[in-house]
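Asks: here is the input, now give the coordinates:
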Amino acid sequence: MATVKSVLALIRDSRPLFRNSADRVPFAIHSIFLASGFNLNVTGPQAFADDALPSSHSLIWYSLYEEIIKGWNEAEDNYAFVYSSPELISREVLLKCLVINNQLCVDALASGSSHPIHLELNIDDFVAESNDTNYSSQYKNLGKLVDCINKEVISKLNGSTTASTPNATKGMRSRLQPYRGPSPFSIQENKKKE
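Replies: So this is what the prediction gives:
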């Protein structure tokens, strides 16, 4: 599981250019996935493609990371990443984030699954006012974000049945609401079948 220290190290090492404050939260979530052992296969416009999830991506992540990460925030208020993990049965995960007003809707879908993991986060809870070049000063409550993504997304993708402790996501429950509408991923799947 990711830690605040490992996530900040990945953010610093990546040297992302944020267009706006909302960019910071999806990139932190991306860094949590990397720190949890996932490999980035595709991001940006390519990750939005209908065939982004099938296992057709190269796993030569280490040498191409800088090339793959380019364009991660090209789409306005939309972010998408496709990861692979040797530890998952399904092996690939599609992560999509959508900014609506000040909320970040996060959906993660493992290949072969029809039910995405969905949660909503208040962007202001995690973004500091600073535009300093020191990435740690650009975030606040990063520990809560890391704990939340570890427990509410990563552990579920890994099939963990361990229930999250009440203190782990204290203050987050009001923002983590189960999604009751149709999955954006299942809508895409239905269109493919037609």
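Asks: contacts and neighbour counts: CA atoms only from here.
Replies: Will do.
Asks: what is the neighbour count of Asn134?
Replies: 10 (other CA atoms under 10 Å).
Asks: go on, the one 10 residues further on?
Replies: Here the neighbour count serves as a burial measure; for Lys144 (other CA under 10 Å) it reads 18.
Asks: so it versus Asp132, what's the distance?
Replies: Look at Lys144 and Asp132: by CA to CA, to the nearest Å, they are 21 Å apart.
Asks: now swap in Ser186 and tell me
Replies: 40 Å.
Asks: do the same with Glu92
Replies: In terms of CA to CA, Glu92 sits 35 Å off from Asp132.
Asks: in what helix or strand does the closest residue to Tyr65 other than its chain neighbours lie?
Replies: Excluding the flanking residues, the one nearest Tyr65 by CA to CA, 6 or more residues apart in numbering is Leu40, at 7.4 Å. Assigned by DSSP states H and E, Leu40 falls within strand 39-43.
Asks: let's compare: structure for the following, please.
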Amino acid sequence: MATERTVLLLIRTSRPSFRNPHGKVAFAVHASFLAAGYFLAATGKNALSDNPPIGGEEVGIEGWDEQVGSYDFLYFATEMGQKKKFLVRCTVIGEFLTIDCLNLEGQQKEPLYLSIRVKDYLSHDENQISNYGELYKDLKGLVKNLNSSILAKLEPNVGSRVKI
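Replies: A predicted model of the protein is given here:
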């Protein structure tokens, strides 16, 4: 499972730039998947391709926010020698960010779903923030919500590979 501390560390080391509040929460979702032991295989349009990457090579975050109104990530995890792919789509709907997660390899036919009110997790005075830790007023709550609503249900046997 992801932890607040590990997620914040991953955000800081990635040093992303953000265009809007929804992007800040979407990137925290991405960092939570990394903290939970998933590997990034594609972002943006590449994550939605009819022929997604199958080699299992990790990629950087380039293109993660290239689409207007959505943030798309394709992850993989290796469990007992088998690679599994997971598509995560974060969609902007008003003041909410909806998160849909689908196991592309498993028996799960319906995506896991979570809706987050962005302002519940971000600091109010965004213009005065000098570091990534100050962006989020309730990162712990966001990570807990992701863990219980998606990560624990998606792949209960994948443990956090990032220990801090």
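Asks: just checking, what packs against the strand holding Leu40 of structure 1?
Replies: Packed against strand 39-43 of structure 1 by the contact rule (3 or more CA pairs under 8 Å, 6 or more residues apart in numbering; DSSP states H and E) you find helix 61-69, strand 78-84.
Asks: can you redo these as CSV with mean neighbour count and distance to Ala49 of structure 1?
Replies: Compiled in CSV, those are given as follows (neighbours: other CA atoms under 10 Å; distance: least, CA to CA, whole Å):
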stretch, mean neighbour count, distance to Ala49 of structure 1
helix 61-69, 13, 15
strand 78-84, 25, 10
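Asks: of all those, which lies closest to Pro45 of structure 1?
Replies: strand 78-84 (7.7 Å; CA to CA).
Asks: element containing the most centrally placed residue in structure 2, please.
Replies: When CA atoms, centre = their mean is applied to structure 2, the residue found nearest the centroid is His30 (2.1 Å). Assigned by DSSP H and E, His30 of structure 2 belongs to helix 21-35.
Asks: which helices and strands does that helix pack with?
Replies: So helix 21-35 of structure 2, by 3+ CA pairs under 8 Å, 6+ apart, packs with helix 4-14, strand 70-79, strand 96-103, helix 139-146.
Asks: distance to Ala36 of structure 2 added to the ones you listed, as TSV?
Replies: Shown next, in TSV, are those (distance: least, CA to CA, whole Å):
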stretch	distance to Ala36 of structure 2
helix 4-14	9
strand 70-79	10
strand 96-103	14
helix 139-146	10
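Asks: of those, flag the one that's most buried.
Replies: strand 70-79 (a mean of 22; mean count of other CA atoms under 10 Å).
Asks: other SSEs contacting that one?
Replies: Using 3+ CA pairs under 8 Å, 6+ apart, strand 70-79 of structure 2 sits against helix 21-35, strand 39-43, helix 44-47, strand 82-93.
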